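Trainee: no sequence for this one, just the structure:
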């Protein structure tokens, strides 16, 4: 994939009409004078994160301001819902001006210590980005973004203790964890917290009575004998072993669950559809905990496993600018 910017700063790029005619269906208009050539190798896939990053880069070639909100969160590598990435690019500056199609401008003061550079663009810092997200997204989305920020070294205690959204920030400080490995895991924890459930331990390794490793679970309440697993759409494809098919992975997962049940653990599961119905999700876990309370404690042992770091997407190749490139990458046309 390649981006084409038909501006005065890029005299070698063909005119827009010629570019669109040449690329045909492989041409995506990103913004005024900016197009994306989607012809790519078979192993490349244009994600919603990629597309929003390209639109953000294109917008910044023609507009002054600081990338903020969901657009900054995307460049930081914070996970977001698809509907957020399909929205407008968000810039913050002291004057509003005329935004135009595909661009939303927030008029707000912003200090130098709230700005950093990513891919040659001025972008709000992690702290300011999370504070802006508090204005735009639901609490569970903010929790997922904060979890990812913690993996990059951010301390939630830096969020304000007073003022607007202080209650939300206090909740985030209580529940955020750098051990969360996915957006779905964060969403599940938000629903659990909303139901008044005790906070689970994350990424727990479970062993049998002989000390043999049985498996790692997403969340667990060892004192209750309950563990939790989220089954995402790509779970059985991301963790395939060499020569293993998705069907083999499903069978391996069933065998692992059987081993957990044999040790006396109560296993509760959820899929994406369950997250859309908070009452059903919460009621199921409550019921499983009540059932576990009537059973003997699980045999064997457990310990916290090593959490896998969330790897934010690197847009360097796509944008043609290194992540640590200084500002400005290109002049505003």
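Mentor: That came through, no problem. This is a predicted model, so every value here is computed, not measured.
Trainee: from here on, contacts and neighbour counts on C-alpha atoms
Mentor: Fine.
Trainee: can you map out the helices along the stretch 101-250 of the chain?
Mentor: When assigned using DSSP state H, counting those that start in this stretch, the helices of the stretch 101-250 of the chain occupy the ranges 126-133, 139-151, 166-175, 183-194, 235-238, 246-262.
Trainee: Quickly compare those helices and say which is most buried.
Mentor: Ranked by mean neighbour count, the helices of the stretch 101-250 of the chain are led by helix 139-151 with a mean of 24 (mean count of other CA atoms under 10 Å).
Trainee: Can you tell me what sits against that one?
Mentor: By CA atoms under 8 Å, 6 or more residues apart in numbering, the list of residues contacting helix 139-151 from outside reads 73, 77-81, 126, 130, 133-134, 156, 168, 172, 175-180, 182-183, 186-187, 190-191, 309-310.
Trainee: cutoff 6 Å now
Mentor: For helix 139-151, contacts defined as CA atoms under 6 Å, 6 or more residues apart in numbering pick out 78, 79, 176, 177, 178, 183, 186, 187, 190.
Trainee: returning to what we had before: so which of the helices of the stretch 101-250 of the chain is nearest residue 225?
Mentor: helix 246-262 (10.3 Å; CA to CA).
Trainee: For the closest one, name the packing helices and strands.
Mentor: Counting contacts by 3 or more CA pairs under 6 Å, 6 or more residues apart in numbering; DSSP states H and E, helix 246-262 is packed against helix 235-238.
Trainee: who are the neighbours of the helix it packs on, in terms of helices and strands?
Mentor: Using 3+ CA pairs under 6 Å, 6+ apart: helix 235-238 touches helix 246-262.
Trainee: The helix it packs on: what's the following helix or strand?
Mentor: strand 266-270 (DSSP states H and E).
Trainee: which secondary structure elements does that next one contact?
Mentor: strand 226-230.
Trainee: starting at the chain centroid, how far to the strand it packs on?
Mentor: Its chain's C-alpha centre and that of strand 226-230 lie 21 Å apart, by CA atoms, centre = their mean, to the nearest Å.
Trainee: what's the answer for stretch 263-280, then?
Mentor: 21 Å.
Trainee: Quick test: name the residue nearest the centre of this protein.
Mentor: residue 79 (1.3 Å; CA atoms, centre = their mean).
Trainee: Would you enumerate the residues in contact with it?
Mentor: By CA under 6 Å, 6+ apart, the neighbours of residue 79 are residue 145.
Trainee: Next up, a structure to set beside the first:
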């Protein structure tokens, strides 16, 4: 694919392509061949290995640009622009807030939410008018289909990115739908949780009434040498680790493969066990199938730790 004009975000717009001498037929053929990828009506991007969140981010930016900045990108769409991590978000539609108390509208590609936004709830990121980080997190927490876990995940992520907890607490003191769940999740939110899988793990522990674990503790051997920083631990005797492939990919060292990172993780786990710490692990599938809480409860009981 060559010659198509792109903007600062790497987007190709039908209007600018036509101005550059391309025809609709050429654009359609380019999409069919995979030379360009349609991300929104009238907007395309060069092909590439993108996550669903990255593709949706481009769609949200394109929608805003095509509207001339007259709409405010919000909810899950604003989250992708801010870089907020969400738990299994629905990214089928670009979400916008109308600034009006009435007139919500939904199509197959757009979801326009009603609501008046205060000036301090709107920001500009990469030239796009979107809801602030705090307002975005609250909107997602109130509307997520993943319930308490989804709300906790987005608040954990917001705090990791530096969101103001006090501002979010003020925002959830309303009567909007889903705000009770959001209020409860914000109470438990902790920026030390490093990804949505860890947030979902903690949500299941909270809802089951398990003893609260310590997050991201640095373990050392008797000589004081660093051994490992763990996802969860109880009294320094039981360690819980959430395993996701993104975890290994995110922390790759130069020249490493995911397999190398997994082997390093195994060595780290062996070092913990040599100090008398029990290590248990779980995956996305374990969370989906409800196996995590029974496993933790069993080991808390075996080790004589408190299990509510």
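Mentor: That came in fine, so what should we check first? Not measured: the values here are computed from a predicted model.
Trainee: Tell me how the two chains score on TM-score.
Mentor: TM-score of the superposed chains, computed with TM-score structural alignment, normalised by the length of structure 2, equals 0.83; 286 aligned residues with a CA RMSD of 2.6 Å.
Trainee: What is the burial count for the equivalent of residue 15 of structure 1 over in structure 2?
Mentor: Mapped onto structure 2 by TM-score structural alignment, residue 15 of structure 1 lines up with residue 23. The tally of other residues near residue 23 of structure 2 (other CA atoms under 10 Å) stands at 13.
Trainee: Just to confirm, what residue in structure 2 is aligned with the residue nearest to the centre of structure 1?
Mentor: Match for residue 79 of structure 1 (TM-score structural alignment): residue 85.
Trainee: Just the element for its match, please.
Mentor: Going by DSSP H and E, residue 85 of structure 2 is not in any helix or strand.
Trainee: gap between it and residue 71 of structure 2?
Mentor: Applying CA to CA, to the nearest Å, the value for residue 85 of structure 2 to residue 71 of structure 2 is 23 Å.
Trainee: What of residue 91 of structure 2?
Mentor: Taking CA to CA, one finds residue 91 of structure 2 at 18 Å from residue 71 of structure 2.
Trainee: which one of those two has more residues nearby?
Mentor: residue 71 (20 against 17).
Trainee: The more buried one matches what in structure 1?
Mentor: In structure 1, residue 71 of structure 2 lands on residue 65 (TM-score structural alignment).
Trainee: who are the neighbours in contact with the nearest residue to its match once chain neighbours are set aside?
Mentor: Spatial nearest neighbour of residue 65 of structure 1, excluding adjacent residues (CA to CA, 6 or more residues apart in numbering): residue 93 at 5.0 Å. Residues near residue 93 of structure 1 by CA under 6 Å, 6+ apart: 65, 107, 108.
Trainee: One more pass at 7 Å, please.
Mentor: By CA atoms under 7 Å, 6 or more residues apart in numbering, the contact list for residue 93 of structure 1 reads 65, 66, 106, 107, 108, 109.
Trainee: Buried only: go through those for me.
Mentor: For these, a neighbour count by 16 or more other CA atoms under 10 Å gives the buried set as 65, 66, 106.
Trainee: now the helices for the stretch 1-150 of structure 2?
Mentor: Residue ranges of the helices in the stretch 1-150 of structure 2, as given by DSSP H, counting those that start in this stretch, are 14-19, 24-33, 52-66, 75-82, 133-143, 147-160.
Trainee: and the third one, which residues are buried?
Mentor: Within helix 52-66 of structure 2, the residues that qualify as buried by neighbour count (16+ other CA under 10 Å) are 53, 55-66.
Trainee: from the residues you listed, which is closest to residue 268 of structure 2?
Mentor: Among the buried residues of helix 52-66 of structure 2, residue 53 lies closest to residue 268 of structure 2 (CA to CA), at 31.5 Å.
Trainee: rewinding a little: what's the closest of the buried ones among the contacts of residue 93 of structure 1 to residue 31 of structure 1?
Mentor: Using CA to CA, residue 65 comes nearest to residue 31 of structure 1 of these, at 16.0 Å.
Trainee: I'd say that closest one and residue 92 touch.
Mentor: Yes: in this structure residue 65 of structure 1 lies within contact range of residue 92 using CA atoms under 7 Å: 5.6 Å.
Trainee: give me every residue that touches the residue mapped onto residue 229 of structure 1 from structure 2.
Mentor: When structure 2 is aligned by TM-score structural alignment, residue 229 of structure 1 is paired with residue 241. Residues near residue 241 of structure 2 by CA under 7 Å, 6+ apart: 230, 231, 232, 280, 281, 282.
Trainee: hmm, try it at 8 Å
Mentor: 230, 231, 232, 279, 280, 281, 282.
Trainee: Let's have the residues you listed in JSON lines, adding neighbour count and distance to residue 301 of structure 2.
Mentor: Output for these, formatted as JSON lines (neighbours: other CA atoms under 10 Å; distance: CA to CA, whole Å):
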{"residue": "230", "neighbour count": "20", "distance to residue 301 of structure 2": "20"}
{"residue": "231", "neighbour count": "20", "distance to residue 301 of structure 2": "20"}
{"residue": "232", "neighbour count": "23", "distance to residue 301 of structure 2": "17"}
{"residue": "279", "neighbour count": "18", "distance to residue 301 of structure 2": "14"}
{"residue": "280", "neighbour count": "16", "distance to residue 301 of structure 2": "14"}
{"residue": "281", "neighbour count": "13", "distance to residue 301 of structure 2": "17"}
{"residue": "282", "neighbour count": "17", "distance to residue 301 of structure 2": "18"}
